[in-house]
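Trainee: this one's structure only:
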């Protein structure tokens, strides 16, 4: 009788395990089928990127995007809301026209920077001036009055517009080496020259504006064909524009050769006062452990040189698509599934830091956070984030993901916690298991990260679709796991530079008022 009882218990365990494995396979197969046969990714990307456009914090487009997301969630039967956490300077980009009007007429490729003061429809027409070599701050002070009424060119004139990979393919080794050495020397001298003025590349802008400059002209080249980084203006009343390298170099050479070029800049914009900043939060309520949470994480905001396609439109649509699939295939999760589309990540993880600070009970109940933020490629790396036992549960969850996806993914355990970079760092700092779904580069850093080329056409939808499947399966597995994920932290390694043991990062408060 005793033997039969042991046999019965063992049989029940085998049956239970088999049923669970079958259920998992059924759900995962359904997720994959839905993602491949009924994908909404192209539609979501078109509506978000082409119709709404970039989502700079404080702009109407950021609010438009949030309203759009709420409607999408509603159509899928998912509850969602906008959660305000602070305020920002409200601003809206208008028309930018940059034209050379002398010594000949040519339209130039460029744009006004974020939060640029408006020129009005009539624009500003003026000559240009470059910065000479300064012996010291006294020499700079003596030169400063000469900027009055002129556009000041504040970026180095690059010696080549070809990216290094192009040189490597076609140049001789001697020519490539010579170019790099000359460029390094020129760059070093440029930086030292700025320092000799008594200012740095940021603070010098105010000095030029105070001296009566008509405007600031920059070219923040991103080491690729036709691609520039587009950030924010630092002027209060005069326009700041970024001109692409090809046209910037032409203007620079014309100034240096004494041809006295003039440009006309029309850079219209609207100041909108102080506006709310917010996160857009969706929720599928858990039916067994509603106070434990699986969070799908991406930042909603972007810079506005392009349309924010790969930073972070792709992360956004991955998380929204995963939520749509889960609601359809797995409508009654064991744990609550939250989708956090964070605001103002680009200004310092403000949205996710505010959420962590304002929702300690949710952070305490986190089972896992899955964050995607670095481009359009398939996920190729996952780290345990410094959580000692992350190998056990992450490996278990990943085992359910189709092999044609996981075969590309390299895992590192236990890893180390992030100190910034993206929103998962906000959760890790608070001790919550949070993981970055790090994707293949696809020339992200040079060509789309914060650039004028971060647009819909750069999205690789096959890779994004695989990432949506990965996210949905990981969320399902984390939700169903009978165990709460361990938060035990690794012993942090010694910093080789200081010789001291590293410390786990501490939570940081968000900037709740900004932009002014």
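Mentor: Ah, there it is. From a predicted model like this one, the values you see are computed outputs, not experimental measurements.
Trainee: from here on, contacts and neighbour counts on C-alpha atoms
Mentor: OK.
Trainee: check contacts around the most centrally placed residue in the chain.
Mentor: By Cα atoms, centre = their mean, the chain has its centre lying nearest to residue 311, at 4.0 Å. By Cα atoms under 8 Å, 6 or more residues apart in numbering, the residues touching residue 311 are 302, 373, 374, 375, 448, 449, 450, 454.
Trainee: How far does stretch 430-442 stretch from one end to the other?
Mentor: 32 Å (Cα to Cα, to the nearest Å).
Trainee: And it, how far out from the chain middle?
Mentor: Relative to its chain's centre, stretch 430-442 lies at 13 Å (Cα atoms, centre = their mean, to the nearest Å).
Trainee: List of residues touching the helix or strand containing residue 435?
Mentor: Using DSSP states H and E, residue 435 sits in strand 434-436. Residues from elsewhere that reach strand 434-436 (Cα under 8 Å, 6+ apart): 368-373, 382-385, 424-425, 427-428.
Trainee: Next one for the comparison:
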């Protein structure tokens, strides 16, 4: 009787495992078929990046994107909603015209910075002036009245608009080294001069505005051809624009040579008061363990120099496409699968931090979160985020991923807890297992990260398709896993600088009334 029971039990486990393996193969194959043969990525990308455009928190475009995502999810049969977590300064970008009027006429390439007050439709015309070389803060205060009624150029004149890789390819080694040394010396001299003024790059803006400047002209070169980083303005009443390096350095040289260049700026932005700030949350309800969760995570907002294509339009597309695929081939997951499209990540992980703060039960019962943020490239790294046993479950889930995808992925276990950078850090700080699907660069940092060039044409859809399939399979495997993921953390080492043991990151307090 005992032998019969043992054989029966063994047969049961073998049969159960065999059935699970068959079901796993069926679902994974379904994900692959749908992801490769019926991809919706290009149309989603066009609708989000081309039609809606950049998604700066507090703008009508951000609201339009939230509403679009909810409608798109509902068209796939997935419940979704916009969950308000706070408010932000309401603002809408309008037309920016920057034209040189003297010593000749030329339209300049640039844009107004975010949340900046607009000009009248007639705009502002004024002469350009640059920051002087000074001996000390007293000398700077004596010079300061000279800015009254002028546009002040506040960025260093870059000695070259060619990226280093271009110099390295074409210049002689001696010429390349000479350029780098001269640029380093110039940068150090510029920073020293700024310190002698008694201000830094940020605080000097208020001093110039208070002294009666007509406007601020900046140029934050991103060290790539035609690429400038576009952030927020720091003036309260006068226009601030960022002008691309090629035109900015021309203006600077004109000032140096005594040409007294004049420019005309029209910036038709609108102050819209206060706007609600949202996260968009979509849900495929679990059947066996509905109160346990897998989260597909990507921030929805962007800066607005371009259209936010690779930061983080591509991450958004990955998670939306993964949810669409899962709903079609895995409509009844064991655990609840959520997609979190977070607001105001760019201003300090605010949307995801608010979600973690407002949903402690979800965070407590989180099986895993998978986040994607850094660009259009295929995922090539997964870090165990400092969870001691992350190797056990991440490796097990990755076994279901086809070699054509997994062969590109380098894993690091147990890894290190993220303390910032993207929304996975928000969940890690709360002790929940969250993992970043870190991407191949595609020159992200210089060419698209927060730049005027972050547009649809930079998306590499083969890689984004790869990531959507990866995210869908990992979410499926995490949902089906019979075990609950361990949250045991590594013991962090001693900080050599302080001599104290390093501590696990702590949760952020979200900004719920931003920009006001």
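Mentor: Right, received. Where do you want to start? Bear in mind the structure is a predicted one, so any value in this text is a computation, not a measurement.
Trainee: coming back round to it: tell me the one of the contacts of strand 434-436 of the first structure nearest residue 356 of the first structure?
Mentor: residue 427 (6.6 Å; Cα to Cα).
Trainee: Contact partners for the closest one?
Mentor: So residue 427 of the first structure contacts 352, 353, 356, 363, 369, 433, 434 (Cα under 8 Å, 6+ apart).
Trainee: Looking at the contacts of residue 311 of the first structure, which two lie furthest apart in space?
Mentor: Most distant of the contacts of residue 311 of the first structure, by Cα to Cα, are 373 and 454, 13.4 Å apart.
Trainee: any residues in contact with both of the two?
Mentor: Here residue 373 of the first structure and residue 454 share the contacting residues 310, 311, scored by Cα under 8 Å, 6+ apart.
Trainee: So between those two, which is more surrounded?
Mentor: The neighbour comparison of residue 373 of the first structure against residue 454 (other Cα atoms under 10 Å) goes to residue 454, with 30 against 23.
Trainee: May I ask which helix or strand encompasses that one?
Mentor: Counting by DSSP H and E, residue 454 of the first structure is part of no helix or strand.
Trainee: now the closest residue to it other than its chain neighbours: how far from residue 164 of the first structure?
Mentor: For residue 454 of the first structure, ignoring the flanking residues on the chain, the nearest one in space by Cα to Cα, 6 or more residues apart in numbering is residue 448 at 4.3 Å. Distance of residue 448 of the first structure to residue 164 of the first structure, given as Cα to Cα: 17 Å.
Trainee: before we move on, what about residue 292 of the first structure?
Mentor: From residue 292 of the first structure to residue 164 of the first structure the distance is 49 Å (Cα to Cα).
Trainee: Which one's more surrounded, the two?
Mentor: Between residue 292 of the first structure and residue 164, residue 292 has the larger neighbour count (other Cα under 10 Å), namely 23 against 15.
Trainee: contacting residues for that one?
Mentor: 286, 335, 336, 362, 365, 366, 367.
Trainee: Let's have the contacts of strand 434-436 of the first structure in a markdown table, adding distance to residue 441 of the first structure and secondary structure.
Mentor: Output for the contacts of strand 434-436 of the first structure, formatted as a markdown table (distance: Cα to Cα, whole Å; DSSP: H, G, I helix; E, B strand; the rest coil):
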| residue | distance to residue 441 of the first structure | secondary structure |
| --- | --- | --- |
| 368 | 25 | strand |
| 369 | 22 | strand |
| 370 | 19 | strand |
| 371 | 16 | strand |
| 372 | 13 | coil |
| 373 | 11 | coil |
| 382 | 14 | strand |
| 383 | 17 | strand |
| 384 | 20 | coil |
| 385 | 20 | coil |
| 424 | 19 | helix |
| 425 | 20 | helix |
| 427 | 24 | helix |
| 428 | 24 | helix |
